[in-house]
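>>> Predicted model and sequence below, questions to follow.
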Amino acid sequence: MAVPGHRRRGPAQGPRAVKRVLATLAAALSLAAGAQPQKTLRITLRVAETGFDPAKVTDFYSRSILAHILEAPYGYDPLATPYRIVPLTAAALPEVSADQKTWTVRLRPGIHFAADPAFGGQPRELVAADYVYSIKRFADPAVNSPGWKDVEALGLAGLKAYRAQLLQSKARFDYAQPIAGLQALDRHTLRFQLERPNPRFLFALASGDIFGAVAREVVEAHADDTMAHPVGTGPFVLKAWKRSARLVLERNPGYRERYYEAQPAAEDAAGQAILAQLQGRRLPMVDRVEVAVIEETQPRWLSFLQGDFDIVSVPEEFVPLALPHGRLAPNLARQGMQLHRSLGAETLLLVFNMDDPLVGGLNPQGVALRRAIGLGTDLATEFRAVRRGQAVPAQGFYFPHTSGFDPGFKSLQSEYDPAKAKGLLDTYGFADRDGDGWREDPQGQPLELEMLTQPTAFQRQLDEVFRKDLQALGLRVRFRSAKWAENLKASRSGGFQLWTVTEAAHTPDGLEALAIYHGPQAGGKNLARFQLPEMDALFEQIAVLPDGEQRAALMRRSERLAAALMPYKTKGRRIYNTLTGPRLVGFRSPVFQNNWWDVVDLKDPS
């Protein structure tokens, strides 16, 4: 029998050669018997993951993995625009009281967690108590969750008070302690009681990467390393993980029957075409996902061109080659690649540590220094020379595609005026007293700024532009380089002076953007550690108001305050140019949800 694909190279020599021939023959026989090879989706991360315990991670890259392992009660329609929330583990949309403080969710029976030794070899059904337990973990002082501030902001009745009681008494968290805001009424019914109305609480219930259910047995069985043992009810399971290098996820063999459904707009021709191709297909459609962490842009881009990956965000330095005049290059189009172009629901930020004695504080000198740095930041050069035109200035901090974003809003955040910046520095005592060309602080001490950075070629280009901007103002800066995860840890603990970071939307609610200015969330989303009673009051008002002109007016007020005091310099928004390879079917650039691997297919299994 001829073995397909086997070339004869002379007599086989030794046991290894025999084994290779037998393995090839077995593969051929398997194919002849009708067995199908695995469909493997291959993707890259540009920043390394940190781990997979939802109560312990906040970075986007880890959450993008978790979103495919864990499930919240609700999710997003993969094609609807601007968005549509649909039941996932829930049987239907929630029942909401007239005052929008009581939310009742009924789960679909018969959903099971992926198999794990912690379950003793028995199927483990998802029940309402699992969501109660999962959310309580954020409040447990022993977990020390960086996401607690996000949960606290939801206003679940009794949870914050119980945590405060434990912090004072040093007692252990009692997971059996009744919490009015988190109740399992029966095996499949959840009730959330809020301290204040929240018309948009549904968005939290659709965030599987944060509020996806975990099982207590699994957490306790792997208590020493919960970050390495994610077990959920989702479409994939983690099969292999080499930290900061490679991950492998495989289809959850016990995943329930779930089928592709979507409601694209009638005028959305591309969405309608995807629906026609995939409607009714059982999910997930791929068997395996291989994830490689490649932080440097050039090898990531070249690997995609060589066919090693199915999707890539075109690195800025390669935009002129891949997208001449904003259109996909003919050589790439001939290979069957497709361009997906979108404005990110995000803001590029320069973060100032407001606890730092030099750049922080609400005193006139601190405000003047921050505003001078903002005025002296040449965004046009950064966007043109480094980002190759793939970014636009941000007038305010609210994300595009979310409530609160006003395309007509104008502020000084994007103004570039070195002369005005120098005037501010002179006025508030930042002067060159010894004639060496560098300014001293108002007390006459040497002034050198320190900025966190990452060790990549692209980041070094950005740093060089910023260094020249400050040099033109007579300000020195040194860069402290570390991996992104280490910089995040330093920023959350307040161990930094300056850092550039991207804050992105995870829900359609603009309140998420305002959280970076919310005093109680300092050390969490509020990386600047900004504290201002007026801004906190605005946050509380905006949180409970329905969408409308009153809420929009308060949001505009918050943007004016932010621009005046500038704990963050809002720089811009990236234009994402995502290329998909010829095998990938059904991809739609996600805006809020970061779980899409289960709703795409591959043309040619490999």
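Received, thanks.
>>> can we go C-alpha only for contacts and neighbour counts from here?
Noted.
>>> can you point me to the longest strand in this structure?
strand 568-580 (DSSP state E).
>>> on contacts alone, who are the packing partners of that strand?
strand 311-313, strand 338-343, strand 346-352, strand 391-393 (3 or more CA pairs under 8 Å, 6 or more residues apart in numbering; DSSP states H and E).
>>> Residue 563: which of those is closest?
strand 346-352 (12.4 Å; CA to CA).
>>> So what's the gap between the closest one and the chain middle?
Chain-centre distance of strand 346-352: 15 Å, with CA atoms, centre = their mean, to the nearest Å.
>>> which residues are contacting it?
359-360, 370, 394, 397-400, 497-505, 527-528, 567-574 (CA atoms under 8 Å, 6 or more residues apart in numbering).
>>> Now with 7 Å, please.
Strand 346-352 is contacted from outside by 359-360, 397, 399-400, 497-505, 528, 567-573, using CA atoms under 7 Å, 6 or more residues apart in numbering.
>>> Pasting the second one now:
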Amino acid sequence: MLVKVKYWVIVCATFCISACQHEDQNTYGNTTSTVIDGKKIYRHSLDGKPTSLDPIKASTFYSNLLVVNIFDTLYSYEYLSRPYKLKPNLAQSMPEISTNGLVYTIKIKPGVQFHNHTAFTDGIGRELKAQDFIYSILRSFDPKNAATGAWLWQGKIAGLSEWKVLGADYDQPVAGLKALDDYTIQISLLKPYPQLIYSLAMGFSAITPREVVESLGAEFGSKPVGSGPFILDRFNSETAYLIRNENFRQEPLDIYAEGYNPTKHGSYGIETLQGKTPPFIDQLEVNFVDESSSRWQSFTKGNEIQYTTVPKDKQNTVLLSQDPIKLHPQIGDNYHHSYGMEAGFVYHGFDMTHPVFGNNGDPEHDVRSTALRCAIRKSHDWEQKNRAFYFGLGTVFPGIIPPSVPEFDPDMDTDSIQTDIEGAKKILANHQWTTNALPQFEYHVTGSVLHKQFFEQMRGFLNTIGYPNNRIEYHPYPSFGTFNKAIKNRQTPFFFLGWVLDYPDAENTLQLFYGPNQTPGSNNFNYNNPAYDALYEQSSVLQPSVERTALYQQMNQMVIDDCVVISGLARNKIHLWHKNVISFPDQAIVGGFHLRYVDVK
């Protein structure tokens, strides 16, 4: 997904020990039980808001976290296993795949009920059937829905494009999507698609009931009805309130099958969940707290939110040492914590359709615009950014294949992530980019104190290569939703984003640069390189192999050579949660799936 998935920033800054001694230790650890009148309540927090709770529009991390709790997907991920491993969710087992890799047959679990809604007979949720899956996939190809996840199956499932062209009639059959019976789905592909199963674990593929969607229309995005472990009770700009689905299928948790490791997970109380049936809590509150200081204050009060990441003005309180990572006792003793590299990265990108910064096919223009982008990239100081905003703990790497995927090349040349001021000035001079000729530079991002600091740093980088301040502009947006809309409308010549992987395969980042995925699809750069697209299409039908990895790395080098993106940094994240919470939080590939396994005491 774009998508899944997925844009967010871990709020951190430079490391310093000295202030640790001045914190009031009584501020931390005085947590209040959230078992109230026998009901278990867990209060989660996010640093942003969902743009929609309709699965076909679950293109951000925030939306997807809620979608996979309200709805069911055919597959999900083992709760604790790292590296990440797929498992059946609504499906009975992993799919049967034909020898040519083109036909997938999937049996779903019988007896699964949608949540109650007045659109159903007598208001009682009916049984979920194979045809509901087909309807849900078709919704992404209905032009009137403005869906954001069609890129996952576009040109891959037989008959979908024809169905769309012929009028998107849900009562007409589609060659590649069949319900063989009420509990058997058959998917036929135009060509092998090794990532298909991954796509069926994403919020975009979550299963929706047709009668409720048609009854609610556009309101379905704020009043969703699915078959997942939680039912949405109410939803506003600050909080989503969900209650336990009492009719959720009875499937006792086997922590060992989910990847439980006593050495890694033994201090979190997870062993007490063995054999119990999720979800374990009665009420789930997901709080949307944009400002990091407010989130920290709420977390440390002890009776409000129970999970957070670390805000930059509290890093002195949290970290005692960096190498190895060691938390200050008042944090480590009073809160649960986990630490690790994210499955994703942050980057700056150019819109390649921009009349100045992008390419237009004219050789002379394209040589100059590429030179300008490359010079800007050479001005960027990743080491300084890492120190200033990520505790110095981020992992800087070249290109678009992050360290979290098996195709990452640790020996790749690092020239694209090195600061080279003189080299940048030389490139500008050689291509007639004088001070007077430099174009207006617009820095587009969601508006916040943190992002203003990112801008100020970027402006400083540009100043070092001769970019005057009067040609550098800050373009903040009031919300991620409006920022994302501007990107999709090609109104952001230069932007700052983060990408969290939808699945553990470098294809998930490489598809961000595939020409046919241009906006409103996942290719926010609107990069269009026929040579790149040919390699992508060649690799897309291959199973994991040395051959496929070699193609991936060629594509990675193309994006680097074209200076499409300033990348990248994989954030090392510190999660904190109250000690009366039994959990192992994940903000990456498992994502919202982990919330069904949260318990409180």
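Everything's here; your move. Treat the numbers as computed from the prediction; the structure is a model and nothing was measured.
>>> re the thing from before, what's the ChimeraX line that selects buried ones from the contacts of strand 346-352 of structure 1?
Here is the ChimeraX command that selects the buried residues among the contacts of strand 346-352 of structure 1 (16 or more other CA atoms under 10 Å):
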select :359,360,397,399,400,497,498,499,500,501,503,504,505,528,567,568,569,570,571,572,573
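>>> re the thing from before, what span of structure 2 is the longest strand of structure 1 aligned with?
Using TM-score structural alignment, strand 568-580 of structure 1 corresponds to residues 565-577 of structure 2.
>>> The longest helix anywhere in structure 1: what's the following helix or strand?
Of all the segments of type helix in structure 1, defined by DSSP state H, the longest one is helix 14-32. The helix or strand immediately downstream of helix 14-32 of structure 1 is strand 40-45, counting by DSSP states H and E.
>>> which other helices and strands contact that following strand?
strand 288-293 (3 or more CA pairs under 7 Å, 6 or more residues apart in numbering; DSSP states H and E).
>>> equivalent range in structure 1 for stretch 346-356 of structure 2?
So stretch 346-356 of structure 2 is aligned with residues 348-358, judged by TM-score structural alignment.
>>> same deal with stretch 391-404 of structure 2?
So stretch 391-404 of structure 2 sits over residues 388-401 in structure 1, by TM-score structural alignment.
>>> Just the residues contacting that stretch, thanks.
316-317, 319, 345-347, 383, 404-405, 409-411, 413-414, 505, 508, 510, 513, 559, 570-575.
>>> ok, 8 Å please
With CA under 8 Å, 6+ apart, stretch 388-401 of structure 1 has contacts from 82, 316-317, 319-320, 343-347, 379, 383-384, 404-406, 409-414, 504-505, 508, 510, 513-514, 559, 563, 570-576.
>>> Can you report how many residues neighbour the alignment partner in structure 1 of residue 524 of structure 2?
Alignment note: residue 524 of structure 2 maps to residue 527 in structure 1; criterion TM-score structural alignment. Other residues near residue 527 of structure 1 come to 26 when the count uses other CA atoms under 10 Å.
>>> Could you list the buried residues of the longest helix of structure 1?
In helix 14-32 of structure 1, counting by 16+ other CA under 10 Å, buried: 24, 25, 27, 28.
>>> same thing with stretch 204-216 of structure 1?
Neighbour-count burial for stretch 204-216 of structure 1 [16+ other CA under 10 Å]: 204, 205, 206, 207, 208, 209, 210, 211, 212, 213, 214, 215.
>>> Show me the residues you listed that map onto helices.
204, 208, 209, 210, 211.
>>> Which parts of the stretch 501-601 of structure 2 are strands?
Using DSSP state E, counting those that start in this stretch, the strands of the stretch 501-601 of structure 2 run over residues 565-570, 572-578, 581-582, 599-600.
>>> Let me have those strands in a markdown table, extended by distance to residue 479 of structure 2.
Shown next, in a markdown table, are the strands of the stretch 501-601 of structure 2 (distance: least, CA to CA, whole Å):
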| stretch | distance to residue 479 of structure 2 |
| --- | --- |
| strand 565-570 | 23 |
| strand 572-578 | 23 |
| strand 581-582 | 30 |
| strand 599-600 | 32 |
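>>> Of all those, which one comes closest to residue 182 of structure 2?
So among the strands of the stretch 501-601 of structure 2, strand 599-600 is nearest, using CA to CA, at 34.2 Å.
>>> With structure 1 overlaid, report how far the closest one is off on average.
With the two structures superposed, strand 599-600 of structure 2 lies on average 0.9 Å from its match in structure 1, counting by mean CA distance after the TM-score superposition for structure 1.
>>> Can you tell me how far residue 189 of structure 1 is from residue 128 of structure 1?
Using CA to CA, to the nearest Å, residue 189 of structure 1 is found at 6 Å from residue 128 of structure 1.
>>> Now for the two: what residues contact both?
In contact with both residue 189 of structure 1 and residue 128: residue 107, using CA under 8 Å, 6+ apart.
>>> In terms of neighbours, single out the busier of the two.
Ranked by neighbour count (other CA under 10 Å), residue 189 of structure 1 and residue 128 place residue 128 first, with 24 against 17.
>>> any idea what the more buried one aligns with in structure 2?
Checking TM-score structural alignment: residue 128 of structure 1 goes with residue 130.
>>> which residues does its match contact?
Contacts of residue 130 of structure 2 (CA under 8 Å, 6+ apart): 108, 179, 181, 182, 183, 184, 185.
>>> Out of those, which sit inside helices?
Among these, no member falls in helices (DSSP H).
>>> Show me just the buried residues among those residues.
Here, 16+ other CA under 10 Å leaves 108, 179, 182, 183, 184, 185 buried among the contacts of residue 130 of structure 2.
>>> Closest to residue 125 of structure 2 out of those?
Closest to residue 125 of structure 2, out of all of those and judged by CA to CA, is residue 182, at 16.3 Å.
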